[in-house]
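In: only geometry, no sequence info:
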């Protein structure tokens, strides 16, 4: 395809920063670069019309830690790394809220509850025994007192007790994405969807990026904010982790408000617009969920429906929405983001470990500092 004079000279001419990935990390990186370099040409491209990985398909959890996940992570990583990542999540959420505003994000600090039932009684015992020590460390790390508190009562059927974190919240994923996109557009950042990167090469001080449209984009700097999809274009310790989500019909009364987690966070649910959103159960079929395909997995969908009916409501409810999103994890479940220079003028910010909402603002800030 031959480009017109207008396209060549005015749409894609002299790109200072070309960002791959129109998710919330890519958009916030574009915002940061544009704010630091107001005259710079900043362009964001994506294979989809808008982000289709996790940024518009997540559950809207503005969370940073739960006890069972911490204990599980400590089996696979050092204490320093585990608590450092929690601190980064908490800091990232504060930056996100400060930048865009709670109203624009649809943010509500309703807290979270980790649920324990007869099926994970031992897990509850271990968690209770660990609360005091974890709270002490978190006070030193993020300055919050008594982050976790145990309660023996719950409105859910089959529940033995809960551990509450009053400092966590939830947001409206649609509002968040719209707000970040609008902010970037007002700064003059350009977006082009439907463009997929096939390869790039350095020619002198320019990065020539070949695309599926038979268009070569030329940029001074290339920034990859492709999260799970990074492994399709770079050899990195990143694998896709697909997550299934269902949402009920609108209901007059709901069994709960706020964030809820079960089985080390593999099941997670919340209220939204007089509905209950439930996601997870990826542990039921991890091999199949290591996929780039945005498709339903009916083994998991059926399990989520069972859990919704039996464990949350105690009766059958209708489901209005089903979808999947793609997260980026390490091959051994590593969750620490990768933020680095791949080669001169080429940078990477990826592997947000299913915590993109919490980490995106901080990761965008870190990659901007590297690029600049």
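Out: Right, received. Where do you want to start? Here the structure is a predicted model, which means the values were calculated and not measured. Numbering: from 1, shown residues only.
In: going forward, measure contacts between C-alpha atoms and count neighbours the same way
Out: OK.
In: so what's the residue count around the residue lying closest to residue 216 once chain neighbours are set aside?
Out: On the basis of CA to CA, 6 or more residues apart in numbering, the spatially nearest residue to residue 216 that is not a chain neighbour turns out to be residue 210, at 4.6 Å. Using other CA atoms under 10 Å, residue 210 has 18 other residues around it.
In: now for the host helix or strand of residue 183, which elements pack on it?
Out: Secondary-structure element containing residue 183, defined by DSSP states H and E: helix 173-187. Packing contacts for helix 173-187, counted by 3 or more CA pairs under 8 Å, 6 or more residues apart in numbering; DSSP states H and E, involve helix 24-36, helix 102-105.
In: nearest to residue 338, of those?
Out: In terms of CA to CA, the element of the helices and strands packed on helix 173-187 nearest to residue 338 is helix 24-36, at 12.3 Å.
In: give me the residues contacting the next helix or strand after the closest one.
Out: On the C-terminal side of helix 24-36, the closest following helix or strand by DSSP H and E is strand 42-46. Strand 42-46 has contacts (CA atoms under 8 Å, 6 or more residues apart in numbering) with 15-22, 26-27, 30, 33-34, 188-196.
In: one more structure, for comparison:
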């Protein structure tokens, strides 16, 4: 049982944020900006943030040419323009909040590799540039196929290259460390190893039942709760349209003569790689086993890993020696389309989830929107 002191000082807050990743931290920081005196708690189930925030590839991107063409088929041109605008705004909010130095942010540009089967997408390049021009006031995509040889890719397979000078890269660990430091410096409590099992809406507020190392559940209470658990949302809000999607990532040991810098994509964003200093980080392959990768279990799909290693050896680094340093997986969240879900489950409980593999780009913006939605509802309630 809790002591009187614990009940008085540790379990009651004005706002509780469930999920301590990028979206949860962004929500809490925006709540702090809106309510400087409020008590705010973040509950994170992992010892360190678990999900995708510290396990992603560190891309500061907003969609490759073929990926956006695919999205136009489901969202339409206006929908894609708005989604890209949101991603771009979210990236700028993140950079302004933390600063490029603490993010480890670098802008070496982005590129998409094209093959015989999708070279026809170049015919739509100007159309996509026209769609995006109101967002950026400049041309986003251009062909740079002359760089294929310079970058050392397999020229028998890669026959086209599209450049996007606006894409960058960052250090996901530094990003999260900086956000946590900023939150704690602003008086936001951040508890790890705290899994929210369920919640109850009562006349006195929302009661959250949390499991931890203690033998009995701990109950936290707040008038307003923000759920920011992305792929792990189903136990709390089972009616939302969310499917987990596991992504596998590997990184090589340093390579003294690496020929490229920047972020790279191919096959509608299902494959992505970048330099990390003189290392190559490479991930993706979910398209090989979409159903099997709809899981919240961290693990490695051997079929996908084998394919990634083959692609690294035969497509990205042909005739070059390299060693794999480490392999990991992260869990993303998807739905019927790429738009994130931000809304109210009830007057007391809001959510910002389903980032569609674009959490780095969208996290700051959707967190801010959720904070404002909760506060507006708080004022109206």
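Out: Good, I have the coordinates. What you see is a predicted model; the values in this text were computed from it and never measured.
In: related to what we said a few turns ago, which of the helices and strands packed on helix 173-187 of structure 1 sits most buried?
Out: Among those, judged by mean count of other CA atoms under 10 Å, the one packed with the most neighbours on average is helix 24-36 (a mean of 24).
In: average gap between that helix and structure 2?
Out: Plainly put, helix 24-36 of structure 1 ends up 1.0 Å away from its match in structure 2 on average once the two are laid over each other (mean CA distance after the TM-score superposition for structure 1).
In: what range in structure 2 matches that helix?
Out: Correspondence between helix 24-36 of structure 1 and structure 2 is established over residues 22-34, with TM-score structural alignment as the criterion.
In: surely residue 274 of structure 1 is in contact with residue 257?
Out: No: proximity of residue 274 of structure 1 to residue 257 does not meet the contact threshold set by CA atoms under 8 Å, at 9.7 Å.
In: these two: which has the busier surroundings?
Out: Between residue 274 of structure 1 and residue 257, counted using other CA under 10 Å, residue 257 has the larger neighbour count: 17 against 14.
In: surely residue 242 of structure 2 touches residue 235?
Out: No: counting by CA under 8 Å, residue 242 of structure 2 stays clear of residue 235, with 11.3 Å between them.
In: who's more crowded, the two?
Out: More neighbours surround residue 242 than the other of residue 242 of structure 2 and residue 235, with 24 against 10 (other CA under 10 Å).
In: ok, the alignment partner in structure 1 of that one - contacts?
Out: Residue correspondence, TM-score structural alignment: residue 242 of structure 2 in this structure matches residue 238 in structure 1. Contacts for residue 238 of structure 1 (CA under 8 Å, 6+ apart) come out as 227-228, 230-231, 328-331, 351.
In: before we move on, back to that, now the residue nearest to residue 216 of structure 1: which helix or strand?
Out: Element membership of residue 210 of structure 1, judged by DSSP H and E, is strand 206-211.
In: residue range for that strand in structure 2?
Out: By TM-score structural alignment, strand 206-211 of structure 1 lines up with residues 205-210 in structure 2.
In: and residue 357 of structure 2, how far from residue 56 of structure 2?
Out: Plainly put, residue 357 of structure 2 is 9 Å away from residue 56 of structure 2 if you go by CA to CA, to the nearest Å.
In: which one of these two is surrounded by more residues?
Out: Taking residue 357 of structure 2 and residue 56 together and counting by other CA under 10 Å, residue 56 has the greater number of neighbours (24 against 20).
In: wait, the more buried one touches residue 170, no?
Out: No: in terms of CA under 8 Å, residue 56 of structure 2 does not count as a neighbour of residue 170; the distance is 10.3 Å.
In: before we move on, the earlier item: and the contacts of the match of strand 206-211 of structure 1?
Out: Contacts of stretch 205-210 of structure 2 with the rest of the structure, by CA under 8 Å, 6+ apart, involve 194-201, 217-225, 348-349.
In: how about stretch 139-158 of structure 1, which residues are buried there?
Out: Neighbour-count burial for stretch 139-158 of structure 1, with 16 or more other CA atoms under 10 Å as criterion, is recorded at 142, 146-148, 150, 156, 158.
In: whoops, I mixed them up, stretch 80-97 of structure 2
Out: Within stretch 80-97 of structure 2, the residues that count as buried by 16+ other CA under 10 Å are 80-95, 97.
In: all strands for the stretch 151-300 of structure 2, in order.
Out: 160-164, 168-169, 189-191, 195-202, 205-211, 218-222, 224-227, 243-252, 263-266, 271-276, 279-284 (DSSP state E, counting those that start in this stretch).
In: closest one to residue 341 of structure 2 among those strands?
Out: With distances scored as CA to CA, the stretch of the strands of the stretch 151-300 of structure 2 nearest to residue 341 of structure 2 is strand 224-227 (11.0 Å).
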